[in-house]
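[1] pasted the sequence and its predicted model underneath.
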Amino acid sequence: MINLYFLTLFPAIIDEYFSESIMKRALEDNIIRIHSINIRDFANNKHNRVDDYPYGGGAGMVMQAPPIIRAIKSIEHYQEIPIIFLTPSGTTFNTKECQKLTLKLKACKSIIFLCGHYEGVDQRVIDRYVTDEYSIGDYVLTGGELPALVLADSIIRHIQGVLGNAGSLTEESFESNLLEYPQYTRPQKVEDMSVPEVLLSGNHAQIKKWRKAKSLEITQEKRPDLLKKEK
């Protein structure tokens, strides 16, 4: 059986998707098992708050690292499971990437999807725990649940027994141009990782310069085609 874990603030979105059609049949046939894990259950405050203001200032809120890390560690053998983060900074998901991810899933029988929200996730979670980052296109959604479901649906279809006709797979077809800089929020230190000093300096000119440099660096590394478009 294949286990799919979704770390999310809205587990009902995930559960609803798997209540119909091919995905429902895959569940009923015990081909897959879905685990919708509510990140709020791992908050350590009475209001189950899991977000905070970004270091360095800026609009919106950032999901805190500790609740997410606790949610990840609640999964048995999480160290051996691919952890997928859905982000505009990720590799564009396509047929080739789907095949790669399907092979990983078949090998370890489990996969974890981290669904972000608000302005994003504290970068330290990504640096330490995420194994793969994927994007489903150059646009922004309100959360990572829909992209996670897109990837899940795409790879589940490649699992033996999910499609009634296995031949279906072989017959199928195929606003700045910079990615966002890393985000950090409280606490200032997570495990042995600290927030970059420039974001604590209060020097807005230096913060702006750092963010622009990081955006260029990340774009060059992950989506150099965007820089070509800018030219």
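    Looks like it came in fine. Numbers count the residues shown, from 1 in each chain.
[2] please count neighbours and contacts with C-alpha atoms only from this point.
    OK.
[3] contact partners for the residue nearest to the spatial centre of the chain?
    Closest residue to the average C-alpha location of the chain: Phe85 at 1.9 Å, with C-alpha atoms, centre = their mean. Taking C-alpha atoms under 8 Å, 6 or more residues apart in numbering, we find Phe85 in contact with Phe113, Leu114, Cys115, Gly116, Ile126, Val130, Asp132, Glu133, Tyr134.
[4] put this next to the first one:
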Amino acid sequence: MRIDILTLFPEMFTGVLSSSILGKASEKEIVEFHISNFRDFSESKHGTVDDTPYGGGGGMVLKPDPLFRAVESMSTDKKPRVILMCPQGVPYHQKLAEELAQEEHLVFICGHYEGYDERIREHLVTDEISIGDYVLTGGELAAMVVIDSVVRLQPGALGNQISAVEDSFSTGLLEYPHYTRPAEFRGWKVPDILLSGHHANIEKWRLKESLRRTSMRRPDLLEKLELTAEMKKLLAELEEEKKLEDKS
């Protein structure tokens, strides 16, 4: 996979892309990062990339020409998926991460200032993505979030690819609780079933705990999920357990 990042602040990405999973994926040549300052594509002698909006109003708006030239300068065989990080975009979620992970070439546009010339949205980008209903100074941090979530899904990026499959949201449920050594810490014990070695019972326990955690913390996820017969049975058990707790 090739990932191009268009930003006015390339230095923000240096540490992030060279560390942890992203850095290892780059070293293994699983992903190839290219960071460009789109100010370099401005025809202005001062490298101007923004201007005041037509019709008046506060703030500055990113001009279309530097960004169009930056994307068009990329020599690739296949047309890239061009992603605009902005609060007006679709809310980001795991299924979209999995979809983007199948692409060969992604381009992220990270803006600053008041906004973008509308012709960038209409004629250059293929996707607009938001990572949440809040305001950031620019699109760089949002792009880092999306890039991290996409690269970790690439085959070989993680030491254990099962981890990516079982992560929260990948299955539609929040992840079950994890424990490691010691078996008892300050009087708090690891659940006996995890020490039993009975893999079928462990898997059932994990599914039940995922359902428990999801129903408590993100019941909206259950509404979107197509429940299996086993899930329905476990949810009924959880409901009975809750009734008993309320009575006690």
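    Alright, I've got the coordinates. Keep in mind it's a predicted model, so treat the numbers as computed, not measured.
[5] so which of the contacts of Phe85 of the first structure are in strands?
    Phe113, Leu114, Asp132, Glu133, Tyr134 (DSSP state E).
[6] list just the nearest of those to His35 of the first structure.
    Phe113 (10.2 Å; C-alpha to C-alpha).
[7] the closest one matches what in the second structure?
    Using TM-score structural alignment to pair residues, one finds that Phe113 of the first structure aligns to Phe108 in the second structure.
[8] which SS class is Ser215 of the first structure?
    With DSSP: H, G, I helix; E, B strand; the rest coil as the basis, the three-state label of Ser215 of the first structure is helix.
[9] how near is the residue nearest to the centre of the first structure to Asn3 of the first structure?
    17 Å (C-alpha to C-alpha, to the nearest Å).
[10] for Phe93 of the first structure, same thing?
    21 Å.
[11] and what of Gly137 of the first structure?
    Distance from Gly137 of the first structure to Asn3 of the first structure, by C-alpha to C-alpha: 26 Å.
[12] please apply the same query to Gly143 of the first structure.
    Distance from Gly143 of the first structure to Asn3 of the first structure, counting by C-alpha to C-alpha: 22 Å.
[13] higher neighbour count, those two?
    Gly143 (19 against 16; other C-alpha atoms under 10 Å).
[14] what does the more buried one align to in the second structure?
    Alignment note (TM-score structural alignment): Gly143 of the first structure maps to Gly138 of the second structure.
[15] hmm, Cys110 and its match touching each other?
    Yes. Between Gly138 of the second structure and Cys110 there is a contact at 6.5 Å, judged by C-alpha atoms under 8 Å.
[16] before we move on, the earlier item: how many other residues sit next to the residue lying closest to the match of Gly143 of the first structure once chain neighbours are set aside?
    Using C-alpha to C-alpha, 6 or more residues apart in numbering and skipping residues adjacent in sequence, the residue nearest Gly138 of the second structure is His112, 4.7 Å away. Counted with other C-alpha under 10 Å, residues neighbouring His112 of the second structure total 19.
[17] strands of the second structure, residue ranges please.
    Counting by DSSP E, the strands of the second structure are 2-7, 32-37, 50-51, 61-62, 81-91, 105-110, 115-116, 127-130, 184-185, 188-189.
[18] superposed on the first structure, what's the mean shift for the fifth one?
    This points to strand 81-91 of the second structure. Comparison of strand 81-91 of the second structure with the first structure after fitting gives an average deviation of 0.6 Å (mean C-alpha distance after the TM-score superposition for the first structure).
[19] for Thr8 of the first structure, what are its contacts?
    With C-alpha under 8 Å, 6+ apart, Thr8 of the first structure has these contacts: Ser36, Ile37, Asn38, Ile39, Leu114, Cys115, Gly116, Glu145.
[20] does the third one touch Phe10 like I think?
    Translated: Asn38 of the first structure. Yes. Asn38 of the first structure is in contact with Phe10 according to C-alpha under 8 Å; the separation is 6.8 Å.
[21] what's the angle from the helix or strand Glu221 of the first structure falls within to strand 83-92?
    Assigned by DSSP states H and E, Glu221 of the first structure falls within helix 204-222. Going by axes from the mean of the first three to the mean of the last three C-alpha atoms, to 10 degrees, helix 204-222 of the first structure is angled at 80 degrees with respect to strand 83-92.
[22] how distant is the helix or strand that helix 204-222 of the first structure is followed by from the center of its chain?
    Tracing the chain past helix 204-222 of the first structure, the next element assigned as helix or strand by DSSP H and E is helix 224-230. Helix 224-230 of the first structure has its C-alpha centroid displaced from the chain centroid by 23 Å (C-alpha atoms, centre = their mean, to the nearest Å).
[23] got it, and stretch 93-110 of the second structure?
    How far stretch 93-110 of the second structure lies from its chain's middle: 9 Å, per C-alpha atoms, centre = their mean.
[24] do stretch 4-20 of the first structure as well
    Using C-alpha atoms, centre = their mean, the offset of stretch 4-20 of the first structure from its chain centre is 14 Å.
[25] and it, which stretch of the second structure?
    Taking TM-score structural alignment, stretch 4-20 of the first structure hits residues 3-19 over in the second structure.
[26] buried ones in the matching stretch?
    Residues Ile3, Asp4, Ile5, Leu6, Thr7, Leu8, Phe9, Phe13, Leu17 are the ones in stretch 3-19 of the second structure that count as buried (16 or more other C-alpha atoms under 10 Å).
[27] could you do stretch 159-167 of the second structure as well?
    Neighbour-count burial for stretch 159-167 of the second structure [16+ other C-alpha under 10 Å]: Ala164.
[28] would you check the span in the first structure matched by that stretch?
    Under TM-score structural alignment, the match for stretch 159-167 of the second structure is residues 164-172.
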